[in-house]
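Trainee: Whatever this is, show me its structure:
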Amino acid sequence: MEFDVVIVGAGPAGLSAACRIMQLAAEQERETTVCVVEKGSEVGAHILSGAVLEPHALEELFPDWKDRGAPLNTPVTDDTFFFYTSESKATKVPNFLIPKPTHNEGNYIVSMANVCRWLAEQAEALGVEIYPGFAASEVLYDESGAVKGIATGDMGISAEGEQKSSYMQGMELHARYTLFAEGCRGHLGKQLISQFGLDEGKDPQHYALGIKEVWQIDPSLHEEGKVIHGLGWPLAESSSSGGAFMYHAENNEVYIGLITDLNYSNPHVSPFEEFQRWKKHPETEKYLKGATRIAYGARALAKGGYNSLPTMHFPGGLLLGCNAGTLNSVKIKGNHTAMKSGLVAAETVMSALASPQADKDLVAFDDAIANSWLGKELYTTRNFSGFMHKLGWIVGAGMVWIDQNIFGGRLPFTLHDRKPDHACLKPADECAPIEYAKPDGKITFDRLASVFLSNTNHEEDQPCHLQLTDPEIPIAQNLPRYDEPAQRYCPAGVYEVVEDTEGKRFQINAQNCVHCKTCDIKDPAQNITWVTPEGFGGPNYPNM
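Mentor: Below is the predicted model:
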């Protein structure tokens, strides 16, 4: 199938690009074909974000978004920040001690899954073709080495690689330009960065794992519009960094979560269990007593920021949004920046489509990003990862405040963090073991009960989408050195070390995978590669 533009991923970046391309095509009276492929069973099924949305980019895309019924129904009315000093105590931090960019005046508490569903409706009304349930599994190249499109994966292949009765061959989608907006640690984006050396001279990308739940709470405790963030316990006990959030959304719902930076050093750390501990803190638990947990999910986020941003153009296409790492690491917000990258991409692509002789490599894109408010915003946050990772979270947070509140992000130096997250683990025998309490089934839960709430489903008889470069490494190397950390860093119970009559073996429960990509990031041997499973597979988030 031939298109002018193929977009991989129906998230905020991809859908914003699709909408803006069609808007510009209408203004220029130029017939333009745009196709979006989405691996989730529907648009929004794989979207997970906090989320407090800064509406800047949305207003640029649809100035009349309110009249169009965009699901931004809960403006932020209260902004609270806690320093959790222990498992039972917390100190409320005055607003003047919080970095200015983290303030949320004018922002909205949203379900980004629902925002993306709304964006998809706008895109289809503009003439965009959207194909959910089709996973882009392969990059296609022309004879010159430029990207010419993607191929979707074959369906109906057994675990042994044989065609089943349900077999359906994948499709090739060809385009003048292909935009990759797969989200953090995109399977194809990772390949493109390696293929074209897009990260040469850059800091390695840095990541965090975000775990989120949605709860319906007692209406008498609900404070619609209230935003709570916090640092400190429990992650500080293991010298790890990250932060917690609670957003009081509409319909007596609260969105809660813990973001654990994946540069932690203690292999005994379990981000999932740390989240369970945080829920038992009195400042959190008081909202959850007697409440009902209605959704669970997890997703990695790219937070290296400006210094880790790869070159975003290559012959035949562009990297957009979190696939490149455009998240603002000070704000820990990536939706408005992802959307803006899509808008800039649309303008760059439409300029090239107007010229039949245009270069396949859209080199103007990087300058367009740098000169936009997106590029300027990311530049002012360039020292965040360096401060937090090199100086520790207490001193680092203080330096971030000085950088942002006094110098406006324009300190006369750039602090780099050259150590990739997977290389930060220390041997298990050099670190203190962590004893995590058993779940109570009311506030805290186990992984399997949580995965059940994510509506995750994969066809069982299919090739495993979690591929080991060397199947011997987990037991031969990772287990004796790091007590095989995959058992703990995975928030879905995918990886187990099982002992039977033949000894210990590494078991992969791929059916549980919520597509967070943490294993692809944190495995110390870089031995695990996440690839796309069959279309429709994975979580089915209703309103995350």
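
Trainee: From now on I want contacts and neighbour counts done on CA atoms only, so please keep to that.
Mentor: OK.

Trainee: wait, isn't residue 303 in contact with residue 323?
Mentor: No: here residue 303 lies out of contact with residue 323, judged by CA atoms under 8 Å, at a distance of 11.3 Å.

Trainee: Looking at the two, which is more packed in?
Mentor: Comparing residue 303 with residue 323 by other CA atoms under 10 Å, the one with more neighbours is residue 323, at 29 against 26.

Trainee: OK, contacts around the more buried one?
Mentor: Residue 323 makes contacts with 180, 181, 182, 183, 184, 185, 186, 189, as judged by CA atoms under 8 Å, 6 or more residues apart in numbering.

Trainee: any idea how far it is from residue 13?
Mentor: Separation of residue 323 from residue 13 (CA to CA, to the nearest Å) stands at 9 Å.

Trainee: got it, and residue 476?
Mentor: Per CA to CA, residue 476 is found 41 Å from residue 13.

Trainee: Mutual contacts of residue 323 and residue 13, please.
Mentor: With contacts taken as CA under 8 Å, 6+ apart, residue 323 and residue 13 have residue 181 as neighbours in common.

Trainee: contacting residues for the residue most central in space within the chain?
Mentor: Closest to where the C-alpha atoms of the chain average out (CA atoms, centre = their mean) is residue 301, at 3.7 Å. Counting by CA under 8 Å, 6+ apart, residue 301 makes contact with 184, 207, 208, 209, 210, 322.

Trainee: do that again at 6 Å, thanks
Mentor: Counting by CA atoms under 6 Å, 6 or more residues apart in numbering, residue 301 touches 184, 207, 208.

Trainee: How about the last one: what's its closest non-neighbour residue?
Mentor: Taking CA to CA, 6 or more residues apart in numbering as the measure, residue 208 lies nearest to residue 261, with 4.0 Å between them; neighbours along the chain are not counted.

Trainee: Also this sequence, please, to line up against the first:
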Amino acid sequence: MEYDVVIVGGGPAGLSAAIRLKQQAAEAGKEISVCVLEKGSEIGAHILSGAVVDPRALDELLPQWREEDGHPLTVPVDGNHHWVLTRSMKFNFPHLFMPPFMNNEGCYTLSLGNMTRWLGEKAEALEVEIFPGFAGAEVLFNQDGSVRGVATGASGIGKDGEKSPRYEPGMELHAKYTLFAEGVRGHLSKQLKRMFSLDSECEPQIYGLGVKELWDIDPEKHEPGKVIHTQGWPLDDANGGGFLYHQADGQVALGFVTWLNYKNPHISPFQEMQKWKTHPAIAEILEGGKRISYGARAINDGGLQSVPKLAFPGGALIGCSAGFLNVPRIKGSHTAMKSGMMAADAAYEAVMAGRQHDELTGYQTLYDVSWVKEELSVVRNTVPLVKKFGEVVGTGLAGVTMWLEHVGIRLPFTMGHKPDHEQLGRAEHFRAPEYPKPDGVLTFDRLSSVFQSNTNHEEDQPAHLHLKDPAVPIAYNLPLYDEPAQRYCPAGVYEVVGEEEGEPKFVINAQNCVHCKTCDIKDPTQNINWVVPEGGGGPNYPNM
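Mentor: Below is the predicted model of the structure:
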């Protein structure tokens, strides 16, 4: 199938790019063919975020959106709180001391999945061809090495690698330009970074793992638009924090992010989130409520210094495939959308000029002078300072640097990062944290949580979690790190069985995978390679 532009990934960045391409063509009275591939069963199925959305990019993309019926941005933020937690107490951090861009004024709290579904409807109305349930499995190249497009994965291949009766081959989608909007740690994007040395001149990308739940709460406790962020307890040997957003329909979205640079291999980000909910200030809000959904997703924490080269011959990285999250603001959808729009502008100009498969240098130029880069520049040292000096001192220093940058005093340095997988220490040097036993009311186990993510994979297919060396988990990771995959995975995918009998075996329950990518990121030897399963597999997040 031939297109002018193929977009791999139907999230906010990919759909914004598609909409922008069609808008440009319509304004000029031209035609441009655009296709979006989405590995989820529907647009929005794999989208998970807090979310508090800054509408800045949306105002540029769809300036009249506020005047339309049916848009999902219905709950403006009207209460902004930052809590510092100890084991039993909370302290409100005065927003007077925070830079103005941290106050969430003009932002909205909502389901990013629902916003993505709405953007999908906008794209389809402009005659963008959207194919949900089709995963981009392979990059296609021209003879000169430029990207020609992508191939979708075949379906109906059994665990034994043989074709089953339901076999259907994949299809090739050729394009003049291919935009990769796969999200964090995308299967194809990480290959492209390596092939074209896109990250050779930037700092390593670093990550956090966000674990999220959606609750129906007591109506008397619901305050639409109230936004709460926390730091401090329960994290001891790690950095991160929690969030709780009062959204529409009597629901709160709450979650906990653990930065994946932690050293203690006994840490379980999933259980840190469950423990966080037992804090009196959090438990009080949830008392009398009911959990209705669950999910988990890695996020890019590297910021400005970890953004790779964005364009290469025949294509470009957009959204979280490149990494534009503003960590202090805990917002990335607006920057992701803007990146898609900038890439679309460059691709449209190239297609209309009769070019194809060359490097979209115009995209990089647009980014270099954009408000996206400016916004990331202001906060570029925040994460490294907290990691280097700890929660108390590091947060204070980060606040000072953000104020200085905000008032125009540019600091003459940019701090670096170290890869997350290099940070683990030996298990014998750390104590295991104490985690609450799940009570099924406030705290839960991983398997019942995965059930609420509506995760499903066709069982008769090769596992999409590949071990480069099957011996490493037991021979190396188990004695040194007590095999941390048992704990860093928020879905119970990895187990070590038979250890008590003296015959330990590493088991992969690939059907449980919620596509968070943590294993691909945190495994200390980088032995786990996450690849796309059959299209349509994975979580099906409602209202997340």
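
Trainee: Tell me how they score on TM after superposing.
Mentor: After superposition, the two chains reach a TM-score (TM-score structural alignment, normalised by the length of the first structure) of 0.98; 541 aligned residues with a CA RMSD of 1.2 Å.

Trainee: Of the contacts of residue 323 of the first structure, which ones are shared with the second structure?
Mentor: Among the contacts of residue 323 of the first structure, the ones still in contact in the second structure (both residues aligned by TM-score structural alignment, their matches' CA atoms under 8 Å) are 180, 181, 182, 183, 184, 185, 186, 189.

Trainee: okay, now the third one: neighbour count?
Mentor: For residue 182 of the first structure, the number of neighbouring residues by other CA under 10 Å comes to 27.

Trainee: that's a helix at it, yeah?
Mentor: No: assessed by DSSP: H, G, I helix; E, B strand; the rest coil, residue 182 of the first structure does not belong to a helix; its assignment is coil.

Trainee: Quick check: residue 211 of the second structure vs residue 449 of the second structure, distance?
Mentor: Counting by CA to CA - residue 211 of the second structure and residue 449 of the second structure are separated by 10 Å.

Trainee: more crowded one of those two?
Mentor: More crowded of residue 211 of the second structure and residue 449, by other CA under 10 Å: residue 211, with 27 against 21.

Trainee: Now do the same contact list for that one.
Mentor: The contact partners of residue 211 of the second structure, by CA under 6 Å, 6+ apart, come to 255, 256, 296.

Trainee: got CSV for those residues, with secondary structure too?
Mentor: Shown next, in CSV, are those (three-state DSSP):
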residue, secondary structure
255, strand
256, strand
296, strand
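
Trainee: and which of those is nearest to residue 197 of the second structure?
Mentor: Nearest to residue 197 of the second structure, judged by CA to CA, of the contacts of residue 211 of the second structure is residue 296 at 29.4 Å.

Trainee: Next, count neighbours for that closest one.
Mentor: Using other CA under 10 Å, residue 296 of the second structure has 29 neighbouring residues.

Trainee: Now which residue in the first structure aligns to it?
Mentor: Alignment note: residue 296 of the second structure maps to residue 298 in the first structure; criterion TM-score structural alignment.

Trainee: Okay, the residue lying closest to that match once chain neighbours are set aside and residue 374 of the first structure: tell me how far apart.
Mentor: Nearest non-adjacent residue to residue 298 of the first structure, counting by CA to CA, 6+ apart: residue 211, 4.3 Å away. Residue 211 of the first structure is 26 Å from residue 374 of the first structure, where distance means CA to CA.

Trainee: All the helices of the stretch 401-544 of the second structure, residue numbers only.
Mentor: 446-451, 472, 478-481, 485-488, 518-522 (DSSP state H, counting those that start in this stretch).

Trainee: Out of those helices, flag the one nearest residue 413 of the second structure.
Mentor: Proximity to residue 413 of the second structure, assessed across those by CA to CA, is greatest for helix 518-522 (27.1 Å).

Trainee: Packing partners of that closest one?
Mentor: In terms of contacts (3 or more CA pairs under 6 Å, 6 or more residues apart in numbering; DSSP states H and E), helix 518-522 of the second structure is packed against strand 528-530.

Trainee: By how much does the strand it packs on deviate from the first structure on average?
Mentor: Strand 528-530 of the second structure, aligned to the first structure and superposed, deviates on average by 0.4 Å (mean CA distance after the TM-score superposition for the first structure).

Trainee: Tell me which residues are up against that strand.
Mentor: 465, 466, 467, 520.

Trainee: For residue 121 of the second structure, which of the helices of the stretch 401-544 of the second structure is the nearest?
Mentor: helix 446-451 (28.3 Å).

Trainee: so the closest one matches what in the first structure?
Mentor: Going by TM-score structural alignment, helix 446-451 of the second structure sits over residues 447-452 in the first structure.
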